[in-house]
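Visitor: need coordinates for the below:
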Amino acid sequence: MIKILKNIMVSNGLVVVDVDVDSEISDFYLYRGSSSQREEYFLVLELTDTSNETLRKFLDEKAQEIFEDIQKSGKVEIFFEKNCTMLICINSEKLDPELVLALEEDPYNFKKNVIIYSDSELAELDNYLVSRPMEAFTGDMINDVLNANDGRDFLAFKYQRGRNVLYDLVIRVVLKLPFLVYKPREQKLENLSEKIDEAISDDNYEIFNHMLKAEWTDENVLDHVESIWGDKI
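Guide: Sure thing, here's the model as predicted:
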């Protein structure tokens, strides 16, 4: 999963910062905006031990240690302290949701976003990327996934039934990364007048026009019905 996130970062104009951190976590990468107008950092890491105990220890101790080591590295700008998001990838479906929520709501140091994924979701995403002539995890690719199947995948995600694992993972990632923008597909509006004309038979078309032209009130409903339908009622 961290490989996918690295792809997303590079594809969206962020550059890697070469920084060493004295931590047990070896698989981590620091990115920053490539221009002065984009003063933000993203620290991407993966926890290989997916137990609740490890996550709790990370929340209580490791996050603080990493924050201090990066601050003292001399490789980051002053805005790092106020504008850095930690993206934590965890391959697990059995974590305590309350613990994940506590990690994301922890107000100290980094803003923390947890991306939980399963092996089946990651395999589906890998297959999707391999099957298409693209190397970058782009906004267009994201919108293709989220707009597919005429919105039925969103309803399945919302109501937790018959779900598309590819859609689930992509929308989870989009919700955690502020620079990814979902663009709903514009729906082509149908011409209702044409649809009505097509649905009404020739025999009933004259009656339909009379109904539209009549000025209906509570007092004249019966008169209009008799004049329009005559002996057909």
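Visitor: going by C-alpha atoms from here, please, whenever you check contacts or count neighbours.
Guide: Fine.
Visitor: residues contacting Asp119?
Guide: With contacts taken as CA atoms under 8 Å, 6 or more residues apart in numbering, Asp119 has the following neighbours: Asn91.
Visitor: please give me the structure for this one as well, since I'd like to look at both together:
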Amino acid sequence: MDKLFDNLMERLFIESNFSLTRSEYVEEDYKCSTLLYIGQNQQGDYFIYLQLPERLLPYVNNDIQIRLAALIKNQANDFEKMTDGEVKISSSFDKNATLIIFTTHEASVNENVVKQAISIEEDPYFFKKQVLLISDKETPTLAINFSENKDSFIAYVQRLISDTERFNEFTSTNLFGLTDKGVEYSFIARLYEKVPFLSLKVTPSNQEILQQKIDNKLTAEQLRECEKLLDLDLNDLESWVTELVKEDKSND
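Guide: The predicted structure follows:
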């Protein structure tokens, strides 16, 4: 199975300062072998990630997730440590664990696969769950994007998702004819939707600078009127509005 998305999620975990462990996960009944990651943040939330082939989605709710839960609770201490921080499975694991599944599919995803993904996400047992479907045709473009930005991947995805020009370009494009830039933006948008610990980078506003800009636009008389208005209680405000209306009528 392609390691692109394993490497990508590993970067997200590490750059988010998670404690991280991983292990090979083998489903002998389904002839599948993949990597299983457990990330834990400082708040005690757990995020379990693995990539599964499309053909195994129907078995997640009634079989695979049950085996995963048992494996994690009984053998997590044997997983390979990826960071200095230790992943500790506590009694709150059941309430604070999210399972993130990446699944690649053929370019023409059928309605049944989408329904299976929705069914997994709506299932209330064992884990909160998110399923990210990725087209095989997207993979080459995404591999290039990751290779170029893997050293600071979170900064890259935050920068891209906040780019209004790229957003406008993406939303005005026919989804069936996406350019490489469209594929790139579409994937990052879905990544934000399906990976709960990703957050937008918000630049805090400076209230003092904003107030100064407002003051500069007002005359001295307007500033005095503003100060009077802010000092009025509800009754005074009604009287002030009444007087203002009278002045307007007398000026007509």
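Visitor: measure the aligned partner of Ala148 of the first structure in the second structure to Glu15 of the second structure for me?
Guide: Taking TM-score structural alignment as the criterion, the aligned counterpart of Ala148 of the first structure in the second structure is Asp163. Here Asp163 of the second structure is placed at a distance of 21 Å from Glu15 of the second structure (CA to CA, to the nearest Å).
Visitor: next up, identify which helix or strand the residue nearest the centre of the first structure is on.
Guide: A centroid search over the first structure (CA atoms, centre = their mean) returns Ile171, at 2.9 Å, as the residue closest to the centre. With elements delineated by DSSP states H and E, Ile171 of the first structure resides in helix 165-176, which encompasses its position.
Visitor: from the chain's centre, how far out does the helix or strand just after that helix sit?
Guide: Tracing the chain C-terminally past helix 165-176 of the first structure and defining elements by DSSP H and E, one meets helix 192-199 next. Relative to its parent chain, helix 192-199 of the first structure has a centroid offset of 37 Å by CA atoms, centre = their mean, to the nearest Å.
Visitor: which residues does helix 192-199 of the first structure contact?
Guide: The contact list for helix 192-199 of the first structure (CA under 8 Å, 6+ apart) reads Tyr205.
Visitor: go again with 7 Å.
Guide: With CA atoms under 7 Å, 6 or more residues apart in numbering as the test, helix 192-199 of the first structure has no contacts from any other residue.
Visitor: could you do stretch 73-82 of the second structure as well?
Guide: Leu20, Thr21, Arg22, Ser23, Ile89.
Visitor: okay, these in a markdown table with distance to Gln211 of the second structure next?
Guide: Listed next are those as a markdown table, based on distance: CA to CA, whole Å:
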| residue | distance to Gln211 of the second structure |
| --- | --- |
| Leu20 | 45 |
| Thr21 | 49 |
| Arg22 | 51 |
| Ser23 | 54 |
| Ile89 | 49 |
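Visitor: now do the helices in the first structure.
Guide: Secondary structure of the first structure, counting by DSSP state H: helices at 2-11, 52-57, 63-71, 97-105, 119-130, 139-147, 152-159, 165-176, 192-199, 202-213, 221-229.
Visitor: the aligned partner of Thr34 of the second structure in the first structure: neighbour count?
Guide: For Thr34 of the second structure, the aligned residue in the first structure is Asp27 (criterion: TM-score structural alignment). Each residue near Asp27 of the first structure was counted by other CA atoms under 10 Å, and the total is 11.
Visitor: equivalent analysis for Tyr156 of the second structure, please.
Guide: For Tyr156 of the second structure, the count of nearby residues is 16 (other CA under 10 Å).
Visitor: that one contacts Asn149, correct?
Guide: Yes - at 6.4 Å, Tyr156 of the second structure and Asn149 qualify as touching, with contact defined as CA atoms under 7 Å.
Visitor: quick revisit: how close does the match of Ala148 of the first structure sit to Tyr46 of the second structure?
Guide: 30 Å.
Visitor: likewise for Leu244 of the second structure?
Guide: Per CA to CA, Leu244 of the second structure is found 60 Å from Tyr46 of the second structure.
Visitor: so between those two, which is more surrounded?
Guide: Between Leu244 of the second structure and Tyr46, counted using other CA under 10 Å, Tyr46 has the larger neighbour count: 27 against 11.
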